[in-house]
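J.: Provided below are the primary sequence and the corresponding predicted coordinates.
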Amino acid sequence: MKSGKNYRALCATQFDIPLGGSLVIALVGGGGKTSAAFWLANQFKNQGHCVFVSTTTKMYLPDSYQADNFINLEHNHNQLIPYSHLDLSEPSITFCYKNKIASNNKSDKIKVSGVTPELIDKLKNDSPFTVFIIESDGAKCLPIKAPDRHEPCIPITSDMVIGVTGAEVIHTRAIPERIHRWNIFSALTQCSTGDIIDHRILGNLIEHQQGMFKHAPEQAIKIWLINKIDLAANYSALTQLAHKVISNTAHLDAIWLAAMNSQAPIKNVLTRD
């Protein structure tokens, strides 16, 4: 791997790189994509950017304090984003969605559908937004998953793809009920019920062409975000696993060890030597 790409991946975690043009970040996997999306949005807003947040699948409608602007496309049939009425002269976060979805669960949260990957590709080159953060996958609130045939829905112009996994499932026995798309996950990773989810299984998920980074553009920076490290049974063992994975996989540029709900979420960053 080229050291320049390594450097970009490391700097991206510190948010000190000058951006030429627009940046598209897609989040996939399970275990905290939405928390990561809005943390990233705030980091870029604080850098002076107008940030566009949406989903190419479904996600929960954020609370009013999480975004400065909300765009509802429910009755918009021309596939154009009505941003002309927004004040984008100052840094801001704009959340865009299409339809509210009736939910069968007991949660008070409202799920919404989002936009197409093609619309993000168009907006990247022709809109006042400079950063796009797109939740491109669904996991039914489970900490880990494998993608189905139609998943994930990643914009082809994505500059960075972040695969998220909940740390609470790592180094535990594989239980199908805790893993989204279990049958696919088992086949891709060669994992059987009761196996320990270790560096071998996770490495297979990351490396497989149909695995975590399926549909990720070849040129995109690829980051594995291990979230909820406060729930890990053994942080030292988790760190050792992360070192093994990044040393033995060809697709990863960096691993972030994080607790996205804390004030300083990124606890450690590993990059390839």
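T.: Happy to help now that I have it.
J.: could you use CA atoms for every contact and neighbour count after this?
T.: OK.
J.: could you pull out the strands for the stretch 151-273 of the chain?
T.: 160-166, 179-180, 221-227, 254-258, 266-271 (DSSP state E, counting those that start in this stretch).
J.: one more: the stretch 1-150 of the chain?
T.: 23-29, 50-55, 58-60, 69-72, 92-97, 100-101, 111-113, 131-135, 144-145.
J.: okay, those in JSON lines with distance to Ile175 and mean neighbour count next?
T.: JSON lines is the format used below for the strands of the stretch 1-150 of the chain (distance: least, C-alpha to C-alpha, whole Å; neighbours: other C-alpha atoms under 10 Å):
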{"stretch": "strand 23-29", "distance to Ile175": "17", "mean neighbour count": "26"}
{"stretch": "strand 50-55", "distance to Ile175": "28", "mean neighbour count": "26"}
{"stretch": "strand 58-60", "distance to Ile175": "25", "mean neighbour count": "20"}
{"stretch": "strand 69-72", "distance to Ile175": "38", "mean neighbour count": "17"}
{"stretch": "strand 92-97", "distance to Ile175": "34", "mean neighbour count": "22"}
{"stretch": "strand 100-101", "distance to Ile175": "29", "mean neighbour count": "16"}
{"stretch": "strand 111-113", "distance to Ile175": "27", "mean neighbour count": "20"}
{"stretch": "strand 131-135", "distance to Ile175": "25", "mean neighbour count": "26"}
{"stretch": "strand 144-145", "distance to Ile175": "11", "mean neighbour count": "28"}
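J.: and the comparison structure, right after this:
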Amino acid sequence: MIYIYNEDRLCETDSLRQALKLETEGIRGQRPVVSAVGAGGKTTTLHRLADEYVRAGIPVIVTTTTHIMKEDREWFLSGLLEEKIREQLQKAGQVWIGAPAPGGKLARLSDHEIEKLLRWEVPLLIEADGAKRLPLKVPADHEPVILPETTHVLSVYGLDSVGKRIEETVFRSELAEKLLNKKRTECVTAEDIAVLAAARSAGRKGCPGSAVYTVVLNKADDKRRIDTALEICRELRKRGIRQVIVTGQESGAQRAGTI
């Protein structure tokens, strides 16, 4: 289930590529470089987008400027092996690649290797932030790590954080206290997520001026969370942000088309 926010409504759409207007390739004469930041489902969002490219017959490469978990799939590669990349792009349609790292993870490739990846004429998806699997995040000074070549930034938030304490749900809760002017024992509200997503020191931090900035509200898995997502969209509109996507698992009760 994917909605886009339009004219004060959530309108169902077929794909993330459609919602991000990526179906017509060749943005500014280049293929897309999409960086996912924030928390609450970055890897899931990139999986979804990569699978859409594969279904469309368009090869895609996924990498990280921080860390991602290496999955037990043959298209997850440790190290820049160009022959292996070509083989898996032909065979599986996608490659997830990073430098070998402890704990079953893939880490950032070297600058030289990233430059090589950027020369491949295929869409490049990047996990550019880490959040210890929490639904919300406020970045530290060294975060996120967004390449200047990025054409689209996806700032991801988990709707399951609303109603829970800041200290339970926000990575770097001490920074969230300052930004939200709240105690970490207080609960997260819809307005709090809008504040984080709109802030130049949080959700929009490091976003290149030429990149399209999109807020992704993830885990809209029931009507209550969809209503919360719409409330956040309205708060974001007040702050000048209208490009918002809402994602979640589809159920029969949610197939309404427009909310």
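T.: Perfect, I can see it now. What you see is a predicted model, and the numbers here were worked out from it, not measured in a lab.
J.: any idea how far Ser92 of structure 1 is from Val53 of structure 1?
T.: Distance of Val53 of structure 1 to Ser92 of structure 1, computed by C-alpha to C-alpha, to the nearest Å: 11 Å.
J.: that older thread, got the strands of the stretch 151-273 of structure 1 as TSV, with mean neighbour count columns?
T.: Below are the strands of the stretch 151-273 of structure 1 laid out as TSV (neighbours: other C-alpha atoms under 10 Å):
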stretch	mean neighbour count
strand 160-166	24
strand 179-180	22
strand 221-227	26
strand 254-258	23
strand 266-271	16
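J.: reformat these as JSON lines; add distance to Ile197 of structure 1.
T.: As requested, the strands of the stretch 151-273 of structure 1 are exported to JSON lines (distance: least, C-alpha to C-alpha, whole Å):
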{"stretch": "strand 160-166", "distance to Ile197 of structure 1": "12"}
{"stretch": "strand 179-180", "distance to Ile197 of structure 1": "11"}
{"stretch": "strand 221-227", "distance to Ile197 of structure 1": "13"}
{"stretch": "strand 254-258", "distance to Ile197 of structure 1": "17"}
{"stretch": "strand 266-271", "distance to Ile197 of structure 1": "20"}
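J.: enumerate every residue touching the alignment partner in structure 1 of Val34 of structure 2.
T.: Superposed on structure 1 with TM-score structural alignment, Val34 of structure 2 falls opposite Ile25. By C-alpha atoms under 8 Å, 6 or more residues apart in numbering, the residues touching Ile25 of structure 1 are 131-134, 158-162.
J.: ok, those vs Leu142 of structure 1, which is closest?
T.: Ile162 (16.5 Å; C-alpha to C-alpha).
J.: aligned to that closest one, what sits in structure 2?
T.: Aligned partner of Ile162 of structure 1 by TM-score structural alignment: Leu154.
J.: what distance do you get for the closest residue in space to its match that isn't next to it in sequence to Gly206 of structure 2?
T.: In space, Leu154 of structure 2 comes closest to Ala36 once its chain neighbours are excluded; the distance is 4.7 Å by C-alpha to C-alpha, 6 or more residues apart in numbering. Per C-alpha to C-alpha, Ala36 of structure 2 is found 12 Å from Gly206 of structure 2.
J.: name the residues contacting each of those two.
T.: Common neighbours of Ala36 of structure 2 and Gly206 (C-alpha under 8 Å, 6+ apart) do not exist.
J.: tell me the gap between the longest helix anywhere in structure 2 and the middle of its chain.
T.: Scanning structure 2 for the helix with the most residues, using DSSP state H, yields helix 223-238. Centre-to-centre, helix 223-238 of structure 2 and its host chain are 18 Å apart (C-alpha atoms, centre = their mean, to the nearest Å).
J.: list the contacts of it.
T.: With contact meaning C-alpha under 8 Å, 6+ apart, helix 223-238 of structure 2 is reached by 5, 8-10, 159-160, 190-191, 193-195, 197-198, 217, 219-220, 242, 244, 246, 254.
J.: report the contact partners of Thr189 of structure 2.
T.: Contacts of Thr189 of structure 2 (C-alpha under 8 Å, 6+ apart): 162-163.
J.: meant to ask about Asn268 of structure 1, not that
T.: Residues near Asn268 of structure 1 by C-alpha under 8 Å, 6+ apart: 256-258.
J.: 10 Å instead, please
T.: 13, 239, 255-258 (C-alpha atoms under 10 Å, 6 or more residues apart in numbering).
J.: biggest separation within those, which pair?
T.: So for those, where distance means C-alpha to C-alpha, the most widely separated pair is Thr13 and Thr239, at 17.5 Å.
J.: which of those two has more residues huddled nearby?
T.: Using other C-alpha atoms under 10 Å, the more surrounded residue of Thr13 of structure 1 and Thr239 is Thr13, with 18 against 15.
J.: correct me if wrong: the more buried one contacts Trp256.
T.: Yes - assessed by C-alpha atoms under 10 Å, Thr13 of structure 1 is found in contact with Trp256 at 8.2 Å.
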